[in-house]
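Q: Sequence and predicted structure, then a few things I'm wondering about:
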Amino acid sequence: MFASLLEAINGFLYYPLLIIVLAVAGIYFSFRTKFVQIRMVPEAIRALMEKPEDDNGVSSFQALIVSTASRVGTGNIVGVSTAIVLGGPGAAFWMWLLAIIGAATAFIESTLAQIYKRKDKETGESYGGPAYYIESALKNRGIASLFALFLILTYAFGFNLLASYNLQSTFAVYDFYHPSTTPYIIGAILAAIVAYAIFGGGKRIVRITEIIVPVMGIAYVLMSIIVLAMNIDLLPNAIRLIFEDAFSARSFGGGLAGSAMIYGIKRGLYSNEAGVGSAPNAAASAGVSHPVKQGLVQFMSVYIDTLLICTATAMMCIVTDVQPTEELAGAPFIQEVLAQNFGSIGPSFITIAMILFSFTTLLGNLYYCEPALSFLNKNKRPSKNFILIFNIICVAVIFIGALVPMDMAWTIADILMAGMALINIPVCLLIGNVAIKAVADYNEQRKAGKEPVFKASKVGLDPNELDYWG
C-alpha cells in the first residue's frame, strides 16, 4: 500500500503538474533571454576559462565541476537505460528537449544565486543558493526554509539512496553476486569510502571531483563512440527510431505515466537537474566579476550531462540487437549491450564507471547540503557535533540504499526532486526578471568592448541589501 501511494503521488507530481511548470518556465526564460542557452555558448566557454576574482573564491571551472559531479552520475547510465527500456527509444528525444529548454532555467537560477550570494565573515568565501535568493528577494524565510529542507532530504537521502542502489545493481551480472548477501557487502564498502572522503571537508570534495569527473566522463564517451563505430550501419535507423517513437501511438499506449515522454522527462530531470535548484548552490561559490558568467557556465553543465553523456548511453542502448525487457531495465541492459560488443570487458567497464559516477555523485550531493544546513541554522555553520551526526546518518543511508528495491529507490528520489523543482521554478518565474536584466547589462558591456562588471543598481537592486555587487 505504501509503494502504491508513493507511485500515485509520483504520477500526479510529474503529470500534469511538473510537466507544465517545466515547459512554461523553460519556454518563458528562453524567449525572455533571447535563447541565451544557444546564442551565448561561445561566451560560456570563455567564462569557463576565467580565474576567480580573488584568492578565496572558487573558480568558474571548479563550480562547474562540483555541479557536474552531482549532475553526471548513475542517472546517466542506469537512468537513461531504464528510460529507454521501459519508455522506448523516444525517451531520448524528450531528454534532449528538456535539456535545451531547461538550460534557460538553469541559467536563470544560477545567475540569481550569484546575485544574492552571501559572504562568510570568517573565511571570506561566498555561498548561497535558492534558499538564500528566496529569502532575500521574496522576504519569505518560511518558503526558503522549506526549500532548504527539501534539498537536504533530496540529496542527502533520496539521491544518495538511489546512487547506492544503482551501483550495487551493476554487480548482479557477476557469478559471485548473491542477492541476500552481496548488496550488504557493496553497501558497506561504498559507505566506508564515502565516509573517509566527507570527513575531510568541502575542499577535499572539490579537489577529488575536479580530478575524477573529467576522466570518467571522457572515458565513458569514448567507449560509446567505439560502440557506435562498431555498429555504424545501425545508427541511421536508431536516430529514426528516436524521433518516430517520441510521438508514436505505441509510445503512449500504456498510458501517459509510462510513456516515452514521462520517462524522458523524469530521467532527464534527474540527470541534468535543470531548475531543480541544486546547481545554484555550487554557482554561488564562484568568484566572478558578473553573475551572468556563472549562469552561462552552469547551462553548459546541463549540456555536458544530457546532450553528451546521456546521449552516449541512449545511443548505445538503441544501436544494438539486445532486446529491451523489463528484467534488464537499468544497469543490466547497458552491460548486456557492451558484453555483445566487447565480451566480458564490457560489463566490467560499466561497473568501474558506475563506481566512479556513484562516488562523485555522493560527494557532490553532500556538498550541496552544506549551505542548506547553514541556512536552517540561521545562516550559521552547524556545530561540529551536528555535522558529525549528519554525516554519519548520510553514510547509513548509503548503506541502506544498496538494499532497497529498484522501484522504491527511483520513486522516493523522483518525489523529493519534484518537491524541490516545484518550489524553485515558480520562485524563479517571480524574481527571474532580475537575472534577465543582468544578462542585458552583460551584453551591453560586452558590445562596448568592456570586461563585464556587475553593479546591483544597474538592475534596480539596493546594493546595501546584498553582500556583493555594491
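A: Nice, I can see it. Not measured: the values here are computed from a predicted model.
Q: can we go C-alpha only for contacts and neighbour counts from here?
A: OK.
Q: Test my guess that residue 120 contacts residue 126.
A: Yes - using Cα atoms under 8 Å, residue 120 is in contact with residue 126, at 6.0 Å.
Q: who has more neighbours, these two?
A: residue 126 (22 against 14; other Cα atoms under 10 Å).
Q: what's the distance between that one and residue 468?
A: Distance of residue 126 to residue 468, computed by Cα to Cα, to the nearest Å: 9 Å.
Q: same check, this time on residue 318
A: 49 Å.
Q: more crowded one of these two?
A: Comparing residue 318 with residue 468 by other Cα under 10 Å, the one with more neighbours is residue 318, at 27 against 17.
Q: Structure two is appended below for comparative analysis:
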Amino acid sequence: MELVVIASFLDGVDQLVNWLNDLLWTYILIGLLLGLGVFFTIRTRFVQFRLFGEMFRVIAEKKDSDKGISAFQAFTISTASRVGTGNLTGVALAIAIGGPGAVFWMWMVAIIGMATAFIESTLAQVYKVRDGENFRGGPAYYMEKAIGSRTLGIIFAILLTLCFGLIFNSVQANTITEAFDGAFGVNRLVLGLIIAAVAGLVIFGGVRRIARVTQVVVPVMATVYLLVAFFVVVTNFTLIPDVFALIVSEAFGVTEIVGGGAGAAIMQGVRRGLFSNEAGMGSVPNAAATANVSHPAKQGLVQSLGVFFDTIIICSATAFLILMTDLYQTGGPDVDGIQLTQASLQVHVGEWATVFVAIAILFFSFSSIIGNYYYGETNIEFIGNSKSWLTLYRLAVLGMVVFGALAEVVLVWNLADIFMGSMAVINLIVIFVLGGTAYKVLKDYMQQRDAGENPVFYADHVSGLRGAECWERGRDRRDRKKR
C-alpha cells in the first residue's frame, strides 16, 4: 500500500513538472530567448559578427597582475560547465525527440545568443566585487548593485545553486556512469564514489585550483573529440550536403509543420541549446566576473565566443556524427541520449567508439561538475559569507554526484529544465533592463580600440554609473595599466 502511495505521489510530481516545463518552454522562454537575442544583436550592432576576430585576440591576453585569474582561465571555467552532457547527450536527445530540425534551432539560439552572452558577461564584469586576491560576481550581484534588489539576487542565487551545484551535477554524474556501464560494465556506485572523491580534491582547493584543472582538461579533451568528429565528417564528406538539407528541411518543412514536428524541433532545439551553451541563463557571468581584465567588454567578447565554440563547433560535431547514420530513426526507444551518440560513432569507426565516448563523457562531464560547483560557490558567498554553509554546500555537491551516479534521472532532468528555465526568465528580464549600461561600455571599448589603444575602463567613462567599485579611479588601478 505504501509503495502504491509513493508511486502515485511521484507520478503526480512528474505530471506537475511536465506541465510547468511545457508552460515555460512553449509559451515563455522561446519568445524571450529568440526575441531578446535578436534585440541584443541589433542594439549591439551585431557584435557577434563584427567583433568575431577580436574575440580570439582578447582571449589570449594575459592578466596584468597576480590578482584574479586570466581571461583564458575564466573562459575554461565557463566552458567546463558548458561542454558536457549537453554536447553529447543533449544533442542526441534533441534529435531523438525533435528530429534533425532541432539542430537548426540550436544553431539559431547560439548565433543570437552570442549577443545575449556578451551583455550578461559584460554586466558581470562591471558589477563584480573583490574577494581577497580574486574577483566574484554574476547576476545576483548586478541585481543587487544595479537594480537595488538584494531579495531578487538571493532568489536567483538559490535557484542557480540548486540547479547547477546539485541537480545538474547529478545529471553529469549519471551520464558518466551510464556511459561506463555500457562500455565496461563497471559498478556505478564505485565509480560514483571515485568521481566524488576526485571532485572533492578539486573543489576544496578553491577557484584557482578549479581554473588550473579546467585550463588543461577542457582544451585537451575538446581537441581530441573534435579530431575524431572531423575524421568522421571528412571520410563521409559526400553526405554533408544531405545532412544540411535534412536539418533545414525538417526545421521548416511542410510535413513537420502539419504534423506538429516543427514545434517539437523548435522546443527541443531551444531547450537543449540553452542547456548546452547557457546563453542568457545567468550562469556563465559567474565565471566571467572572475577574470582580471582591463575592460569589461573583453570578457563579454570572450564569453560570446564560448557560445560559438560550444554549440556551433562541438554540438554540431555530435549532430553530424548522428545524422550521418540512420540510427536516430532505426535504433529503437532504448537508443537515445548518450547511447545514440555511442552507437552512431560506432557505425563510423568501429567497436572502440563506445569506449572513446565513455572516456570523452568522463572528462567533459567531470569538468562540468567542477565548473557547475563554482557557480554555486560564488552564489553561496553572495547569500552569506559563511564557511560552514560553504562546507555544507561542498558536501551536498559530492552527495548529489553519488546519487546521480546511481539514480534514474528522468525526473531530475525535468526538474533541471524548470530551474534552468526559471533562472533564464529572471536573468533575461534583468539584462534587458540593464542593457543600456552594457551598450555604453561597448561603445567606450570601440572608441578606444578604434583610436589604436588597448581599451582600459574606468567607472566614470559611463555617466551615472554606480556600484562599479572595482573600476573606480585610484582603486587597484596599477593592476590594469595600459600595455
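A: Perfect, I can see it now. All figures in this text were calculated on a predicted structure; none of them were measured in a lab.
Q: shared neighbours of residue 126 and residue 468 of the first structure, which are they?
A: By the contact definition Cα atoms under 8 Å, 6 or more residues apart in numbering, residue 126 of the first structure and residue 468 are jointly contacted by 117-119.
Q: Could you find the counterpart of residue 271 of the second structure in the first structure?
A: Per TM-score structural alignment, the equivalent position to residue 271 of the second structure in the first structure is residue 266.
Q: Spit out the contact partners of that match.
A: Shown in contact with residue 266 of the first structure (Cα under 8 Å, 6+ apart): 14, 414.
Q: Please repeat the previous calculation with a cut-off of 10 Å.
A: Contact partners of residue 266 of the first structure, counting by Cα atoms under 10 Å, 6 or more residues apart in numbering, are 14, 18-19, 79-80, 83, 91, 94-95, 98, 260, 410, 414, 417-418.
Q: Mind reading off the mean deviation between the one helix or strand it maps to and the second structure?
A: According to DSSP states H and E, residue 266 of the first structure maps onto helix 260-272. In the superposition against the second structure, helix 260-272 of the first structure averages 0.6 Å from its aligned positions (mean Cα distance after the TM-score superposition for the first structure).
Q: Can you name the next helix or strand after that helix?
A: Following helix 260-272 of the first structure in sequence order, the next helix or strand is helix 279-283 (DSSP H and E).
Q: what range in the second structure does that next one sit on?
A: Under TM-score structural alignment, the match for helix 279-283 of the first structure in the second structure covers residues 284-288.
Q: try stretch 292-305 of the first structure
A: Taken onto the second structure by TM-score structural alignment, stretch 292-305 of the first structure occupies residues 297-310 there.
Q: do the same with stretch 109-118 of the first structure
A: By TM-score structural alignment, stretch 109-118 of the first structure lines up with residues 120-129 in the second structure.
Q: One more: stretch 136-150 of the first structure?
A: Going by TM-score structural alignment, stretch 136-150 of the first structure sits over residues 145-159 in the second structure.
Q: could you point out the longest helix in the second structure?
A: helix 410-450 (DSSP state H).
Q: Could you name the helices and strands sitting against it?
A: helix 2-22, helix 29-43, helix 101-126, helix 139-142, helix 150-160, helix 169-184, helix 261-277, helix 296-307 (3 or more Cα pairs under 10 Å, 6 or more residues apart in numbering; DSSP states H and E).
Q: The longest one vs the first structure, average offset?
A: Mean deviation of helix 101-126 of the second structure relative to the first structure after superposition (mean Cα distance after the TM-score superposition for the first structure): 0.5 Å.
Q: State the next helix or strand along the chain beyond that helix.
A: Next along from helix 101-126 of the second structure, by DSSP H and E: strand 129-131.
Q: residues in contact with that next one?
A: Against strand 129-131 of the second structure from outside (Cα under 10 Å, 6+ apart): 67-68, 135-138, 141, 289-290, 381, 467-471.
Q: ok, longest helix in the first structure?
A: helix 345-376.
Q: In the very next helix or strand once past that helix, which residues are buried?
A: Going down the chain from helix 345-376 of the first structure, the next helix or strand is helix 384-401, by DSSP H and E. By neighbour count on 16 or more other Cα atoms under 10 Å, the buried set for helix 384-401 of the first structure is 391-392, 394-401.
Q: Kindly indicate which of those residues lies nearest residue 311 of the first structure.
A: The closest of these to residue 311 of the first structure turns out to be residue 401 (Cα to Cα; 26.5 Å).
Q: counterpart of stretch 199-217 of the first structure in the second structure, which residues?
A: So stretch 199-217 of the first structure sits over residues 204-222 in the second structure, by TM-score structural alignment.
Q: can you give me how far that stretch is from the chain middle?
A: 16 Å (Cα atoms, centre = their mean, to the nearest Å).
Q: From the centroid of the first structure, which residue is nearest?
A: In the first structure, the C-alpha nearest the mean C-alpha coordinate belongs to residue 71, at 2.9 Å (Cα atoms, centre = their mean).
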